[in-house]
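A.B. asks: Fold the following and give me the result.
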Amino acid sequence: MANPTTEWLQAKGWIAFPFQKTVWKAMKQGHSGLLHATTGSGKTLAVWLGALQSLAKTEAPLTVIWVTPMRALSHDTLLALQDAAATLAPSWTLAARTGDTTSGERASQQRRWPTALVTTPESLSLMLSRADAPDVLKRVRLVVVDEWHELLGSKRGVQLQLALARLRRWSPALMTWGLSATLANLEEAADTLAPGAIVVRGARDKKITIDTLLPARIERFAWGGHMGLTMLPAVVGHIDAAASTLVFTNTRSQCERWFQALLDARPDWAGLIALHHGSVDAEARRWVEAAMKAGQLKCVVCTASLDLGVDFLPVEQVLQIGSAKGVARLLQRAGRSGHAPGRRSRVTLVPTHSLEIIEASALRAAVQAGHIEPRRPPAAPLDVLVQHLVTVALGGGFRPDDLLPEVRSAPSYRGLSDEAWAWALAFVRHGGESLRSYPDFQRVVPDDEGVWRVPDPRLARRHRSNIGTIVSDAVMSVQFLTGGRIATVEEGFIARLRTGDVFLLGGRALELVRVEGLTAYVRVAKPDKALLPRWDGGQFPISDTLADAMLQRFDQATQGRYADREMRFVAPLLKLQAQWSALPGSQQLLAEVMTSADGHHLFLYPFAGRVVHLGLASLLSWRAGRDTPATFTMAMNEYGLELLSATEVDWAARLPTLLAPVDVATLRDDVLASLNASELARRRFRQIARIAGLIFQSHPGEARSQRQLQASASLYFDVFRQHDPDNRLLRQAEAELLSAELDVAALGRTLDRMAAQTLNLQRPARPTPLAFPLMVERLRERTSTESLAQRLTRMLAEVEAAAGGGAVPDVDARIAFGQPDDATRPRTRRRRR
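C.D. replies: Coordinates of the predicted model:
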């Protein structure tokens, strides 16, 4: 007897892969699992056809819930599922339920639930808050989590863990399957999704071509921080030669600039190229996706908004402007081309400066070696737990003794202490000791039978309007004390400043006077004040995996081995670096000490990424200044950092002590002391307070601004610090600050790694190829564009002459053609100790 699935595949001209058959067999046996396979290799079909084979005879409402990380992907996912279901399960109904679903559609679904529902973690939690949730959701037989790698390491993933634990309570035989393309820690990822889940690895013969669009010549003294638009003619040629192209950029500003530059270069492409990023209207994004699928567009310039899910079969190639900064991100983007089993994916890297050419070589080596970054789930975030308790209280209520084992069955809460559980219960019951007197915080109370419920319909509506763990980033207004508004900047930048710090914005040196809510009040700074230039936060940091691969490339170059065309292309740069100083490496920590007209320089190259380098530079300057007061100007990029001082420092004697690893508690205290940690924690607390239900993004029919949210969060922050200093949400804010924003764990690993390396301190006579970009960024902040161009021209002429000649790039054209970009620009700051 013919198998309907086989017949359907044959009608499509397809045959089942072995890994797909493995999934089908496991699902028939009722197993949960994680399917890990390259993008476009048939993961969706593997699990969906397995569901249709195993559950097609089950026609109960809500048999399958399909979770997608982005509501924008729900429509595309629904279309993909409907194709097979129409033939193999014609009686099944399919629908989507996300934040974009209209009230009419929701009402229709509730009258008759579909057999399979595509939704998001937030909408699934909202369904759990329904009074009839136990009756509606107990019939679910299968939950599929698409793009699990995108959720695993976030609070959204923790929210989903708790939702799955709830569903398993009602349906103990529930199957859970995750789909992933880019993960290293597969066993941990599978266990986090469903304890005891099996891991199925997909086909490994997916062909991925990774090449690099090299410039016409090597710049031995490269300076980053521009859009890469000097590569525009070559990119235009590449796009022209292909039928369809996705051009990935790392920031929205870079995306906008490249889109406009392509149109300027090729006006005849008007209507054939499009723009796609998170700030583009949702309807416009859907039009772009549909047009790309239909083969109507030649090129789409995009950001991470197209990293996931959407099936662009016609895409012939992917271009990545600048470094992807991580192996997993590169693989995800490469998979947007050739997005079908058996098709080759192709990604071409477009470096924006010479050092990114080394990154390109290292990325390909890491891909070939199968090295991908792991993603770790957060450990027991109490704000997510508090929100879940209110959700469960709305969805039928709970008894604490019954709910605790369920919560601890979610892997992130396996280590939840009895004390933390008791605190969470007290918090939802009356807001803790400091908020006990306020009725709005008596959200959940036990009834006469000991079942905890939400007694107030007003609080119930408010909670349902704010379910979720996604918190939006805020920007702050910068204005003079006299009232004149200057600009807006990232909140994280202002949060790191102390009163009296000076920074450059809009070409003016401004001194911070005070911060109120989301407004920073400033005045014009005196000429002799130390400068802390503009913060460029929120961009992709280089991953540990990529950094290790780069250091291996330097090791090979030290041995005279240049393994590929990229490394052979940058050989003149590396040979000059070795001649004037030395090359960094996996076993050697390179430090350079130099004196110039600007002062005394220390250049250090840990290759740990800009976030770690920020913490390391702040830590070094703070430790160095404890004994001898000094003023340090700091600059950092992905590869290293610079400390510049007016007085000479004996770095050869002091570095081993300053870089010595310490215990976790001491490192934590040192980092908190070296930065404006109190204000940073206050800003982090706003996000936690929103998730925990202390403040609300919106009330039914009313949205609140970031300014209102920050004012409310600050009030609670101050109340807790004064009257409840051991409040666990305060402690969580500090812990998240250390782990997420400052990445103290990575800083600790970096200090340990540097301690195991041999310190190679060099004293070059002039800026080396690795030091030059750091110096340029410091100069950029302190001079006008014209002055910078003049000085850069002189500097380049001097170092090129010392290096034996070479053409000096057109600095004026490069500054004008490629303005500084947040994605690649090192940060510089100056602080008096």
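A.B. asks: rest of the way, CA atoms for contacts and neighbours
C.D. replies: Will do.
A.B. asks: Going by residue numbers, what spans are strands in the stretch 501-650 of the chain?
C.D. replies: When assigned using DSSP state E, counting those that start in this stretch, the strands of the stretch 501-650 of the chain occupy the ranges 502-505, 508-516, 519-524, 588-596, 599-604, 631-636, 641-645.
A.B. asks: Between those, which one is closest to Pro725.
C.D. replies: Across the strands of the stretch 501-650 of the chain, the minimum distance to Pro725, taken as Cα to Cα, is reached by strand 508-516, at 22.6 Å.
A.B. asks: tell me which residues in that closest one are buried?
C.D. replies: For strand 508-516, the neighbour count (16 or more other Cα atoms under 10 Å) marks Ala509, Leu510, Glu511, Leu512, Val513, Val515 as buried.
A.B. asks: Include distance to Asp191 when you put the residues you listed into CSV, please.
C.D. replies: Formatted as CSV, these follow (distance: Cα to Cα, whole Å):
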residue, distance to Asp191
Ala509, 52
Leu510, 51
Glu511, 51
Leu512, 48
Val513, 50
Val515, 45
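A.B. asks: of the residues you listed, closest to Pro769?
C.D. replies: Nearest to Pro769 out of the buried residues of strand 508-516 is Ala509 (Cα to Cα; 29.6 Å).
A.B. asks: The nearest residue to Pro4 once chain neighbours are set aside - how many residues pack around it?
C.D. replies: Excluding the flanking residues, the one nearest Pro4 by Cα to Cα, 6 or more residues apart in numbering is Leu88, at 6.8 Å. If you count neighbours by other Cα atoms under 10 Å, Leu88 ends up with 18.
A.B. asks: Also Thr628?
C.D. replies: Thr628: 10 surrounding residues under other Cα under 10 Å.
A.B. asks: sorry, back to before: among the strands of the stretch 501-650 of the chain, which is nearest Ser434?
C.D. replies: Ser434 lies closest to strand 508-516 among the strands of the stretch 501-650 of the chain, at 24.0 Å (Cα to Cα).
A.B. asks: same for the closest one, what does it pack against?
C.D. replies: Strand 508-516 sits against strand 502-505, strand 519-524, with contacts defined as 3 or more Cα pairs under 8 Å, 6 or more residues apart in numbering; DSSP states H and E.
A.B. asks: Now show me the structure for the sequence below, then we'll compare the two:
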Amino acid sequence: MLNPQDPVEFGNAFLETLGWQAKPYQIEAWEAYRDGRSGLLSLPTGSGKTYAAAVGPIWRAVQTSRKKGLQVLYITPLKALARDIEKALAPIVGFSGKTISLDVRTGDTSSYRRSKQRERLADVLITTPESLAILISYRNSDQLLQSCHSVIVDEWHEFFGTKRGAFLELCLSRLRGLNPNLQTWGMSATFGNLGLSCQTLLGTDSQVLIVSSSEKRRIEITTLVPERQADLPLAGHSGMGMMKVFAKDFDWRKPSLVFTNTRSFAERWYQGLIEQFPDKKDAIGLHHGSLDQVNRTQIEDGLKSGELKLVVCTASLDLGLDFSPIERVYQIGSPKSIARLLQRAGRSAHQPGRDSVIRFIPTHGFELFEVQGLQQGVARGDVESPPPCEGYLDVLIQHIVTVGIGPGFEPNQLFNEVRTAWGLRNLSREDYEWCLIFASRGGDSLKAYERYHKITEVDGRYREAELRISRIHRMNIGTITADATVQVKFQGGKRLGHVEERYLSRLKKGDTFTFAGRRLAFNKLYNGVCYVSLAKKVHSQTPRWYGGQLALSAPLAWNLRNVIENFRDMIWASPVEPLVENIIETQERLSALPQVGEVLVELCRTRDGYHCFIFPFEGIHLNQAIGLLLALRLSHGDDTSFQVSVNEYGVELLSRQPFDFSKALKASLFSCDNVLNDLTKSVNLSELSQQQFRTIARIAGLVLQNYPGQRKSGRQVQVSSNLIYQVFERFERGNRLLKLAKDEVIHQQFEIHRLEKALQRLEKSRLLIKTVERLTPFSMPVWASRAATKFDSESLREKIEILESTW
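C.D. replies: Next up is the predicted model:
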């Protein structure tokens, strides 16, 4: 007989049925839950986090099973994970022997099932933040949710520091308002500042509690390299030339995932693998976020059953899906982040006590230094800690409308409630009142338009202004505002997935492109659907998705600089050492290698003009900002102009006219004084803010993409948001959403705090200025990033090979 007072005994007994013994951290979590605590589980992937988090809440649900309604809420970042989580929780629910129900509610749940859930929720419900917000928007949400005593947030690191995380914080503040004794537990495998992460999850009224493990999963990182240096150029390479290296290493007895950083590369590598292993194409799969859900589910099922032995994927398989058969993980190109490496490595041998195995396939020679930096970062525990998302008034406006169209709210009560969310702990009453007015009347500029009057005050309580508003608002709930996509279907009707609208809009009938692992011919774009057929042509282009480019994280950038500056002290794997030795020896012969406290500058003259190459090694975004600052400060406001080009490692300033860089360069150019003002001069901040405002306008409900029976195109959304931005700029310069847009550009695109630290380091460093006769291993990749805009990939590869042959 289980002790009804003790979740520890309940958990031990359950794990015994699986033939397992409870780990110390699992027992610690169960005891903390029994004592009424909330906290964060920071445990390696595959260590039993789900059982550590879920046993306590389900045990409590068993004890209170006489209470009908929602008791435990399990929140997942991806609706695709819901099925796996349901399978993981079902044995615990079944073990209880009591009648408690388990259910799922996501965007994939049928409308019939959702209508039933509006009347009564299961005892344990698996959902996403967006589906939770829709529940909050129902008139009877107080009755549906007030019995919830426990919330489990899976993969919390995926939410932290994002607008979606802020969105979830406000949903949790609502649940805490309904049940002040709510217990919240988060799970995170990879994160740097655990204290801040935990506090952000739990809100302002809870004490931080972190449950972690002294057991660390060992990560085996192997770098695959070609036999010849020439087969791994320093730039202008997609990694496809490494296909034979991969084929030689791959073992069909060891099922594997092949991670790429982009969907375009995933499509290309899948095609390459099919051509490499034509007799094994039924054992090879493709998985990324733009593919149709049915296709993705088939791939996931094939992985679990062992039918598929090799799947090319993107971040779509980064998260908690348990593919126990997977023995190895391959990473094509640098993951650009230590946390991302750990997350992907954890997909292999996804069981307690097993070592993770990841094989790194560089796409160009310089990534050999990056993987060394990754290994060093893993050994040092340098996991990234992004800043929390704070002051998100656009998300707050959406939340105000969500609660308003639901049960309604009293202004003081909601003000106190939302301030329990960590990101709004400093929310002023003035800002809150402004958001309230904006949600109810559209602010000063839009008050004449009824469509922006979404809630109204009646007897001191805010409710929806019109019945139609609730339906439209629910269709647009959330903060995921990717570029508009178009469904791709065969002429016969089978769905393949979604491709971004602006890519497809450029195609003509008969144009071919590769998508969903097939070569397709574009037939027509009609009524928001792209109709295709199988292409007869062998050659086709691959769609480019316009997501943000991955950049070196701060910890990886630091470790990369350390690798470069202390090259001789590094221990290199034997296959890698000859290649990096050759790169370094060539660099030292043609120029120099920067030491600790130095910044290398290379000056060179070519037919293009006068070049200045500087190597901050700060990642593409910060290097861009540094290059723009230097171009402005070197020009002194005269007619001198520079073309700025960057890559992850360096900056190129190119002058068509003679310019004496050696005389002009000085440490003071890197000063932090007036850095924001200078950046504003060097770029069109208004244009960048207007682009950022498009996302803010959609989150705040100013521009709606989804309507009953129709969907606005990306072009329509862009035009609408631009018009509203211009109205605010002209008639309401003090609009807080305008200020939010500019602040987000400064902090997210410019990364101003990280930029200031980088400038301080550069200002204190000695400039190691070298005049060189030709491009070097350091400068040639930066030059190639500019040259790529003028040449196709084949021509660029030939030019790179010619340059390397001169060394």
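A.B. asks: With respect to burial, which of the helices and strands packed on strand 508-516 of the first structure scores highest?
C.D. replies: Highest mean neighbour count among those (mean count of other Cα atoms under 10 Å): strand 502-505, with a mean of 22.
A.B. asks: Would you check the span in the second structure matched by that one?
C.D. replies: Structural correspondence for strand 502-505 of the first structure: none found in the second structure, per TM-score structural alignment.
A.B. asks: swap in stretch 74-84 of the first structure?
C.D. replies: The aligned range for stretch 74-84 of the first structure is 82-92, by TM-score structural alignment.
A.B. asks: Give me the nearest residue to the spatially most central residue of the first structure, chain neighbours excluded.
C.D. replies: Nearest to the mean C-alpha position of the first structure, counting by Cα atoms, centre = their mean, stands Phe540 at 6.5 Å. Nearest residue to Phe540 of the first structure, sequence neighbours excluded (Cα to Cα, 6+ apart): Lys325, at 6.5 Å.
A.B. asks: Tell me how many other residues surround that neighbour.
C.D. replies: Residues near Lys325 of the first structure, counting by other Cα under 10 Å: 24.
A.B. asks: What lines up with it in the second structure?
C.D. replies: Under the alignment by TM-score structural alignment, Lys325 of the first structure pairs with Lys336 in the second structure.
A.B. asks: now do Thr348 of the first structure
C.D. replies: Superposed on the second structure with TM-score structural alignment, Thr348 of the first structure falls opposite Arg359.
A.B. asks: Go ahead and confirm that match touches Gly333.
C.D. replies: No: assessed by Cα atoms under 8 Å, Arg359 of the second structure is found out of contact with Gly333, at 10.5 Å.
A.B. asks: Spit out the contact partners of Phe685 of the first structure.
C.D. replies: Neighbour list for Phe685 of the first structure: Ala713, Phe717, Leu729, Leu730, Ala733 [criterion: Cα atoms under 8 Å, 6 or more residues apart in numbering].
A.B. asks: So which bit of the first structure is the longest helix seen in the second structure matched to?
C.D. replies: As assigned by DSSP state H, the longest helix anywhere in the second structure is helix 714-731. Matched against the first structure by TM-score structural alignment, helix 714-731 of the second structure falls on residues 706-723.
A.B. asks: after superposition, how close is that stretch to the second structure?
C.D. replies: Stretch 706-723 of the first structure differs from its equivalent in the second structure by a mean of 1.0 Å after superposition (mean Cα distance after the TM-score superposition for the first structure).
A.B. asks: list the buried ones in that stretch?
C.D. replies: For stretch 706-723 of the first structure, burial by neighbour count (16+ other Cα under 10 Å) applies to Gln706, Arg707, Leu709, Gln710, Ala711, Ser712, Ala713, Ser714, Tyr716, Phe717, Phe720.
A.B. asks: repeat for stretch 21-39 of the second structure
C.D. replies: Judged by neighbour count (16+ other Cα under 10 Å), stretch 21-39 of the second structure contains these buried residues: 22, 25-27, 29-34, 37-39.
A.B. asks: before we move on, what about stretch 277-295 of the second structure?
C.D. replies: So, applying 16+ other Cα under 10 Å, buried residues of stretch 277-295 of the second structure: Lys281, Ala283, Ile284, Gly285, Leu286, His287, His288, Ser290, Leu291, Asp292, Gln293, Asn295.
A.B. asks: Throw the residues you listed into a markdown table and include distance to Thr806 of the second structure and secondary structure, thanks.
C.D. replies: Formatted as a markdown table, those follow (distance: Cα to Cα, whole Å; DSSP: H, G, I helix; E, B strand; the rest coil):
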| residue | distance to Thr806 of the second structure | secondary structure |
| --- | --- | --- |
| Lys281 | 41 | helix |
| Ala283 | 44 | helix |
| Ile284 | 41 | strand |
| Gly285 | 42 | strand |
| Leu286 | 40 | strand |
| His287 | 41 | strand |
| His288 | 41 | coil |
| Ser290 | 43 | coil |
| Leu291 | 45 | strand |
| Asp292 | 48 | coil |
| Gln293 | 50 | helix |
| Asn295 | 48 | helix |
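A.B. asks: what's the closest of those residues to Trp783 of the second structure?
C.D. replies: Once Cα to Cα is applied, the member of those that ends up nearest Trp783 of the second structure is His288, at 31.7 Å.
A.B. asks: Now which residue in the first structure aligns to that closest one?
C.D. replies: That one, His288 of the second structure, aligns with His277 by TM-score structural alignment.
A.B. asks: Tell me, how many residues neighbour the closest residue to Ala247 of the second structure other than its chain neighbours?
C.D. replies: Residue nearest to Ala247 of the second structure in three dimensions, not counting chain neighbours: Gln276, with 7.6 Å by Cα to Cα, 6+ apart. By the criterion of other Cα under 10 Å, Gln276 of the second structure has 14 neighbours.
A.B. asks: residue in the first structure matching Gln276 of the second structure?
C.D. replies: Checking TM-score structural alignment: Gln276 of the second structure goes with Ala265.
A.B. asks: if I look at its match, how far off is Val143 of the first structure?
C.D. replies: 48 Å (Cα to Cα, to the nearest Å).
A.B. asks: With Asp718 of the first structure instead?
C.D. replies: According to Cα to Cα, Asp718 of the first structure stands 42 Å off from Val143 of the first structure.
A.B. asks: cool, Ala163 of the first structure as well?
C.D. replies: Distance, Ala163 of the first structure to Val143 of the first structure, by Cα to Cα: 11 Å.
A.B. asks: Please convert the helices and strands packed on strand 508-516 of the first structure to JSON lines, extending it with distance to Leu151 of the first structure.
C.D. replies: As requested, these are exported to JSON lines (distance: least, Cα to Cα, whole Å):
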{"stretch": "strand 502-505", "distance to Leu151 of the first structure": "36"}
{"stretch": "strand 519-524", "distance to Leu151 of the first structure": "33"}
